[in-house]
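> For reference, the sequence and a predicted model appear below.
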Amino acid sequence: MKKAILITIILISNLLIGQEQKIDKIITSFDDYSSLYREVAYCHLNKSTFIKGEMIGFSGYVLDKDSKVPSESTKNLYCVITDASNKVVKSKLVKVDNGFTNNVFTVDSLFSSGHYTFKAYTNWMRNFDEPNAFVESFRVIDPEEESSIEKTATIQKLDAQFLPEGGFFVNSVKTSVGVIIKNNQGYGVQDVEGKVYDSNDQLLISFQTNAFGIGKFQFTPSLDQTYKVEVNHLGKIYNYEIDDIKPKGISVHVNNSPKLLAVELRTNQSTLRDIKGKSYKLTVHNGKTAKATPVTFKEKSLLKIVNHEELFSGINILTLFDENNKPVLERIFFHYTGINFINPGTPITTTYKDSTRIRIPLSNLAHSSTDKTNISVSILPETTKSYQRQHNIISYTYLQPYLKSYVENAHYYFTNVDAKKKYDLDNLLLTQGWSSYNWDDIFNNNVTDTYAFEDGIVLKANQNKKRQKEYVVYPLEQNNGVKVSLSEDQDSFVVSSLYPIESEMLGIGTMNKKGKVWKPDLGTEFYPSEIPDFENTFKVLQTNQSFSPKGISKSEFSLIDLNKTQKLDEVFIKAKKRQTKIENLKKDIFTKVYAFDDTKRNSNLTFANYVNAYLPDYYARETSGSFEIVPRVARSNVNDPSPLIYLDDQLIVNQNYFYAYNMNIVDYLVVNENGYGEGFLGAGGVIKIYTSLDFVNKNKRGPFRQFEFPLTFAKNKNFYVPKYNVYKGDFFKDYGVIDWIPNCKIDDDGSLNFTVYNPANSPLKFFIEGITNTGDLVSEVVVVNNDVYN
């Protein structure tokens, strides 16, 4: 008897150990698969329907997929527009700072009437099958092509799917069935009535779809029956069958209460005989972390109760595994708790000349770091038909990356959330089946870092026949200069994190033993050198065509010559920025600022020439490849030290570098005669030289070679609002643009502040999107009523 008990204990212990090992394998495999950093992209577009000639304004957000906070690592974001044939129409590389970026595309002659897809992604995202990139459809209307289009009736074809909870209809097992009915454009058909009949034409259950074509019913399928579903839409009857019923299997039913989540696993008698006592596992994961619990079937029904505190905030993917760690079924559940929404208060408006100043309080924003927070606002007429986007920033970061199919009107589930919207979202997830995470890939760890995580542009410079030890990489608008020293056995060097802006060229010089700079004999490679391809992981919904333009004419609005305007503005802004910087430096009582002009640049001055002619505190001399600079007036009885010399904020230790140094690309100098802030080393003072390649084209005599970047970052261009000839007509009300603010100003009280020019003197609608540095999200539509302007 004791021996039998001992054997039983050993068998149970071995069983438990084996079960723990199999659970450990699931968790370990998932941890390995999810260990690589992931990010998700979202873009707030100012509209979804554009008239040819307008601008597409967008704010880009790149977030850490796990923590849902802005990514501080990502710098390169590719933004690509493709047509219906997936041909690239326009593309840009934009720089991301603290998770944010913004730019514009012009809807110009490259566009015709039709549907286009906007994609935003990083190179790193290409390593993963999960849909982490941003993909959205928008529509373009060319008035010359669609000036007289009338709405025409289209033949309606319904696609109906009946999806059992967990993935399978199982004989004699009561099952919740998700219904989704779509039209031929892929949109859900609302208020469709359906009835389920058995083989004897006996009515079993009725159902009705909601606003997105989704419904639900429960029934117990039987193998000896065939089931017909009769759908009535607009007086026409459509018939479908439910016939894929498995003789064996397991079904799942999820029921949520205010504090608990009940997960019921159901099976039939014949399946129970096969699985009774076997080691099943129920796991839950959120894309980053997985948990598991053992499950053993003793009866046809098994109930697991989960406290809400044990759930992840956001997505929860429940998977049941059999004794061989094969996934049997999956159910996706969404837990709203822990997602921090920012709620806008009542707008405060004041009239200022012909404009209106708007102040919108936002809860929680006052406690956030405003320099790492971004809020974008699209301002349109209240009756606009041109903003019919499927997603907002919350739905695209918390929901879409975890699903296989594109969600219609996903923003609905995250705007003014209440019990009904939570119920509707759960019905949506019931119809989704398996998540975007493939367990075969997870167990096989089919994730690599084939595609590099990019931070700007990387230069690799290869020496040709002439070998040198010292090189100078000249500064860019967003990069300081770099000095490179090579050892005897090195024949190349690498400079990373370069951020060239559009037409910028890279200047590289080499310095000989005497310290003189010459043009180098180099070959260059740049990474990345082109915008990479990106294939959609799912089919996006086209912008809804439930409305059509009628009587649109280009005479209704006029556009600025954007090329000329942008060029003029760019020069003005750059000049103003330079002047402001110089004026701020002049406020420092310890420094003197010497601004250059073209006269000095064209004088072919060396640094020594310039010092002796323009810097009264110093004297310089250069002979036989050496350079020396000393104070003009002796400060002590011993030899006075030379001043420290910085070139574009890089300390040049070997001052022979400045032998015969040509000043033809210098922007300005800052001289600190007393060397305050540099300690003992600055006893001889400090001279800081700042250069700019803006002057390269004017001064071809520079002692360096210029290299062209095959790929550069897009300029941060301004958004221009069309000028409308008629502000009271239907065209402006339906398609007009009031303004677009990609990075709205936030005051110390955590309120949005902006000024709106509203020539129509009509009600406005504000589409507000954004995120703070701590992951608090805002996505709201705010209407300013007409009485504000009366």
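Arrived safely.

> Could you use CA atoms for every contact and neighbour count after this?
Fine.

> Return the residues in contact with the closest residue to residue 217 other than its chain neighbours.
Take residue 217 and drop its neighbours on the chain: the residue closest to it by CA to CA, 6 or more residues apart in numbering is residue 177, 5.4 Å away. Neighbour list for residue 177: 162, 163, 164, 165, 216, 217, 218, 219, 430 [criterion: CA atoms under 8 Å, 6 or more residues apart in numbering].

> and if you look at residue 276?
Residue 276 touches 296, 297, 298, 299, counting by CA under 8 Å, 6+ apart.

> how near is it to residue 338?
38 Å (CA to CA, to the nearest Å).

> can you check residue 765 too?
Using CA to CA, residue 765 is found at 29 Å from residue 338.

> ditto for residue 155
45 Å.

> what are the ranges of the strands in the stretch 251-400 of the chain?
Assignment of strands within the stretch 251-400 of the chain using DSSP state E, counting those that start in this stretch yields the ranges 260-267, 280-285, 290-295, 301-307, 314-321, 327-335, 348-352, 355-361, 374-381.

> Out of the ones you listed, flag the one nearest residue 779.
Comparing the strands of the stretch 251-400 of the chain against residue 779 with CA to CA, the closest turns out to be strand 374-381 (9.4 Å).

> Give me the contact list for the closest one.
44, 46-47, 59, 100, 732-734, 736-744, 762-772.

> buried ones in it?
Buried residues in strand 374-381, defined by neighbour count with 16 or more other CA atoms under 10 Å: 374, 375, 376, 377, 378, 379, 380, 381.

> State the distance from the fifth one to residue 492.
Look at residue 378 and residue 492: by CA to CA, they are 49 Å apart.

> what's the answer for the second one, then?
Distance check for residue 375 against residue 492: by CA to CA, it reads 44 Å.

> what does the third one give?
Between residue 376 and residue 492 the computed distance is 44 Å (CA to CA).

> ditto for the fourth one
Separation of residue 377 from residue 492 (CA to CA) stands at 47 Å.

> looking at the strands of the stretch 251-400 of the chain, which is closest to residue 454?
strand 374-381 (22.4 Å).

> centre of the chain versus that closest one, how much separation?
17 Å (CA atoms, centre = their mean, to the nearest Å).

> would you list every one of the strands in the stretch 501-650 of the chain?
Remark: strands assigned in the stretch 501-650 of the chain by DSSP E, counting those that start in this stretch are 505-511, 517-518, 522-527, 557-558, 592-595, 618-623, 626-631, 644-647, 650-651.

> Second structure follows, compare the two:
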Amino acid sequence: MAHGDIELAKNLSSGTYYIQLDTHWNKNFMEKYVLPIQIINPKINVVTAKNSVAKNADNLNLNFYPESGTLLNNTVNWVYLNLENNGVFIAEQPITILDNKTNKIVAKAKTNKNGQAKFSLLSKPMHNYTASLNYKNNTYTFDLDPAKDSGVIIHKKHNQENNITQNFVVEFTKDVLKTYNEQSFFATIHRNNKLLYVLPFKINKKDTKYLLAFNKENLFNGFNTLTLFNKENKPISGRHFYSETKSKINIIAEHGEITKDSLTIDFYLKSSLKNTNLSISVLPKDTKLNNNAINILDAFLLAPYINKNVAATHKMSNNDLDMLLQTQLSSFKSHHINNKKPIFAPETGLQINGTINAEIKENYKVLLSSNESEILEVTKIKPDKKFSFSNLILKDNSNYKLALLNEKGLLLKSGFYIYKQNQSYKVDSLLSYKKDEFISAKKENVETNIDYNFLEYKDAQKLDEVIVTAQIKKEGTVPESLYPNTPGLLGSGFTKKLRISEVQSLTLTVVQYLDRQVNIDAKEKFGSVYLRIKRGVSTFYGSSMPLLLIDGFPTTNLDLLYQMRLNQIASIAVNASGAGYGMRGGAGVISIDLKKGNEKNKLKTNHNYFTSETDLGFTTSKPFFGNYPFQFSSLISQQFYETLDWIPYFNILPNKTNSLKVYKGKHDIIKLFINGMNDNGNLFYDIIELSTKDRL
């Protein structure tokens, strides 16, 4: 998962706005991803026409969508419909279908909350049909299009007993069977011009119906299109449908410790062994801020393929979802499956290439690590002493380390030559898009011999090769930019030295002591340590983990504090704002000085690392969220529009308790809006209400 921020103008009026997201890979396609957002600006007066809807005359519109886009005679057809009044769905509206020739009711339907419904109709030749409804004491009638005598329909089987396959029934008229007798048809599963699966089957003139069973593993997760082709590769019929093929993530949230302004929540993964990353919004129970917000399930699986924004589709039944797809999308049309090789490469990450200046033996490897970018990679060494790391998602201007490993995994001294590189695309602010302009590219106009390992900077001269040489750090020296020699001077005026009493020193661990401090959340369980400074400012990349200094040396391995006794500590200082430490201290800084022992027990620095720095990357580090001091005119407006907390990057590990302390304010009940994804790509969305009162 990724997240970021976009700075909006303060003079924007309240209303619906749209954010367009684009990538280098997306240039291969005409589709653009547009996300609607709701903005509420209490400082801007919103002028609306009073009772504008009431003054408008009713303008009912009833549209019919026969299954597969075809209404056939002499067979049972499923017809979907969509009912609107001045563009607004009409819910719970009864509708009757009349046979105009016999003047009898042949079908009935009732719209759901989104104004959609469906009915079955046995259409007969020379018969016409009309839909009739009574709305506000007025009767409205709408004619169905005449049925055809020839064609093909695809019917989706609902309420299946097994959850392994998705079944369809393909029905042919007799003249079509006669034309294609003993010929093969091809049922294809595709989405967005990507072909996933082909199921061939042969028809004969005796059988009019054919059952097609697709294993869920051969379907896309979410939206799918089934298209039927003949042997000349011409589309005959098609249908859209929705299918969830990946297992759902189950997460349990339990009520924990309560303080004056915060609540600790314990999260558990149920029946899952994969790490899950969550984004958690904490809002009051009666909030209106998330009424029209799209969740991760809809955003990935459905929203890009429908014409209108429909909220809470994840709570719809299978029948309602199917009606939504049939009525939101246009009727069946010819589909073009594009099998051409894409022109633009995907954003596969950065690449680091280099050469080792040391004696190399068999099975030696190179280790790359970056605490800032949370990367740990190992690669093999080529016979010419060259090595390469690819697909690295490194932060802009971030540090990384290289080390030489022998066959036993021990670090050896070595020098490194690092080649300066780039990808074939620009990143961050260099990626631009102009309004109403689509990028069209032809293969013959694109350079075929692109060197993806070379960096082309703006206003820079292209060189054949740039070599950066470096030497191993000398004993006792530390780069000032990353490891300051006098860390106590950084953040002067912002760092608070904590007082440790004699009783605390004898009875508490370091984590227990930190958890008792104001605005610090600290937990230790099963060998792991969770630590967060509540008032710390998070970084753009989302890490809420504070910078930990042990005897002046920074580390992100908080587990070093597990069960560490407080009597081993000489002093503890907290810099909640991280001032003086740059982007490394964006989530705050905790500095711990250990009591000095004899020379054998002193911690020694490993100088077999080579430290370097990237000069470009995928994200920049900057503050992105803070609690704004809004003044609400009433408790009701506070319940509706206050934002309590937001944790954009919370990683839940299996087989352990994952504790999170959130700000609760003065609300008795809070609501968690949780979106997430695990390492297998399975998605999670849930809304959880929690009481902020002590349990009896």
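Here it is on my side, so go on. All values reported here derive from a predicted model rather than from experimental measurement.

> Just give the TM-score of the two.
Here the TM-score for the pair of chains, by TM-score structural alignment, normalised by the length of structure 2, is 0.59; 491 aligned residues with a CA RMSD of 4.8 Å.

> hang on, the earlier thing: who has more neighbours, residue 765 and residue 338 of structure 1?
Neighbours of residue 765 of structure 1 and residue 338, each counted by other CA atoms under 10 Å, are more numerous for residue 765; the result is 20 against 9.

> Spatially nearest residue to the corresponding residue of structure 2 for residue 225 of structure 1, not counting backbone neighbours?
Aligned by TM-score structural alignment, residue 225 of structure 1 pairs with residue 127 of structure 2. On the basis of CA to CA, 6+ apart, the spatially nearest residue to residue 127 of structure 2 that is not a chain neighbour turns out to be residue 101, at 6.0 Å.

> Work out for me the element that neighbour sits within.
Per DSSP states H and E, residue 101 of structure 2 falls between elements, in no helix or strand.

> Wait, it touches residue 125, no?
No - counting by CA atoms under 8 Å, residue 101 of structure 2 sits too far from residue 125 to count as a contact (10.9 Å).

> quick one: which of the contacts of residue 276 of structure 1 is nearest residue 470 of structure 1?
Nearest member of those to residue 470 of structure 1, counting by CA to CA, is residue 296, at 70.8 Å.

> residue in structure 2 matching that closest one?
By TM-score structural alignment, residue 296 of structure 1 lines up with residue 203.

> so its match makes contact with residue 184?
Yes - assessed by CA under 8 Å, residue 203 of structure 2 is found in contact with residue 184 at 6.5 Å.

> For the residue minimising distance to the centre of structure 1, which three-state class applies?
When CA atoms, centre = their mean is applied to structure 1, the residue found nearest the centroid is residue 41 (2.3 Å). Per DSSP: H, G, I helix; E, B strand; the rest coil, the local secondary structure of residue 41 of structure 1 is strand.

> now it: how far from residue 394 of structure 1?
Residue 41 of structure 1 is 11 Å from residue 394 of structure 1, by CA to CA.

> Repeat that for residue 365 of structure 1.
Going from residue 365 of structure 1 to residue 394 of structure 1 by CA to CA gives 17 Å.

> Could you do residue 610 of structure 1 as well?
58 Å.

> Compare these two and say which is more crowded by neighbours.
Using other CA under 10 Å as the criterion, residue 610 of structure 1 and residue 394 rank with residue 394 on top: 25 against 17.

> hang on, the more buried one packs against residue 414?
Yes - between residue 394 of structure 1 and residue 414 a contact is recorded at 6.7 Å, counting by CA under 8 Å.

> which neighbours do those two share?
By CA under 8 Å, 6+ apart, no residue touches both residue 394 of structure 1 and residue 414.

> Residue in structure 1 paired with residue 263 of structure 2?
Mapped onto structure 1 by TM-score structural alignment, residue 263 of structure 2 lines up with residue 356.

> count of residues packed around its match?
Look at residue 356 of structure 1: counted by other CA under 10 Å, it has 19 neighbours.

> what's the closest non-adjacent residue to it?
Leaving out its chain neighbours, the residue that sits closest to residue 356 of structure 1 by CA to CA, 6+ apart is residue 756, at 5.2 Å.

> from what I can see the one you found touches residue 357, true?
Yes - between residue 756 of structure 1 and residue 357 there is a contact at 6.2 Å, judged by CA under 8 Å.

> Between these two, which contacts overlap?
Residues within reach of residue 756 of structure 1 and of residue 357 at once, by CA under 8 Å, 6+ apart: there are none.

> Find the nearest non-adjacent residue to residue 531 of structure 2, please.
Nearest to residue 531 of structure 2 is residue 522, by CA to CA, 6+ apart, at 4.5 Å.

> One more: residue 667 of structure 1?
residue 691 (4.9 Å).

> distance of that neighbour from residue 502 of structure 1?
Residue 691 of structure 1 is 19 Å from residue 502 of structure 1, where distance means CA to CA.

> who's more crowded, the two?
Higher neighbour count among residue 691 of structure 1 and residue 502: residue 691, with 22 against 15, using other CA under 10 Å.

> still on that earlier bit, which of residue 203 and residue 184 of structure 2 has more residues huddled nearby?
residue 203 (18 against 15).

> Nearest residue to the more buried one in space, please, no chain neighbours.
Ranked by CA to CA, 6+ apart and with sequence neighbours excluded, the top spatial neighbour of residue 203 of structure 2 is residue 182, at 5.4 Å.

> residue contacts, the one you found?
Under the criterion of CA under 8 Å, 6+ apart, the contact list for residue 182 of structure 2 reads 202, 203, 204, 205.

> Could you verify my assumption that the third one touches residue 185?
It stands for residue 204 of structure 2. No - between residue 204 of structure 2 and residue 185 there is no contact under CA under 8 Å: 11.1 Å.

> between those two, who's got more neighbours?
Between residue 204 of structure 2 and residue 185, residue 185 has the larger neighbour count (other CA under 10 Å), namely 22 against 16.

> In contact with the residue mapped onto the more buried one from structure 1, which residues?
Using TM-score structural alignment, the equivalent of residue 185 of structure 2 in structure 1 is residue 280. Each residue near residue 280 of structure 1 by CA under 8 Å, 6+ apart is listed here: 294, 295, 296, 320, 321, 322, 323, 325.

> just residue 346 of structure 2 next, same as before
When contacts are counted by CA under 8 Å, 6+ apart, residue 346 of structure 2 touches 24, 25.

> Now do the SS call for it.
The local conformation at residue 346 of structure 2, judged by three-state DSSP, is coil.

> What lines up with it in structure 1?
Alignment note (TM-score structural alignment): residue 346 of structure 2 maps to residue 453 of structure 1.

> One more: residue 72 of structure 2?
By TM-score structural alignment, residue 72 of structure 2 lines up with residue 170.
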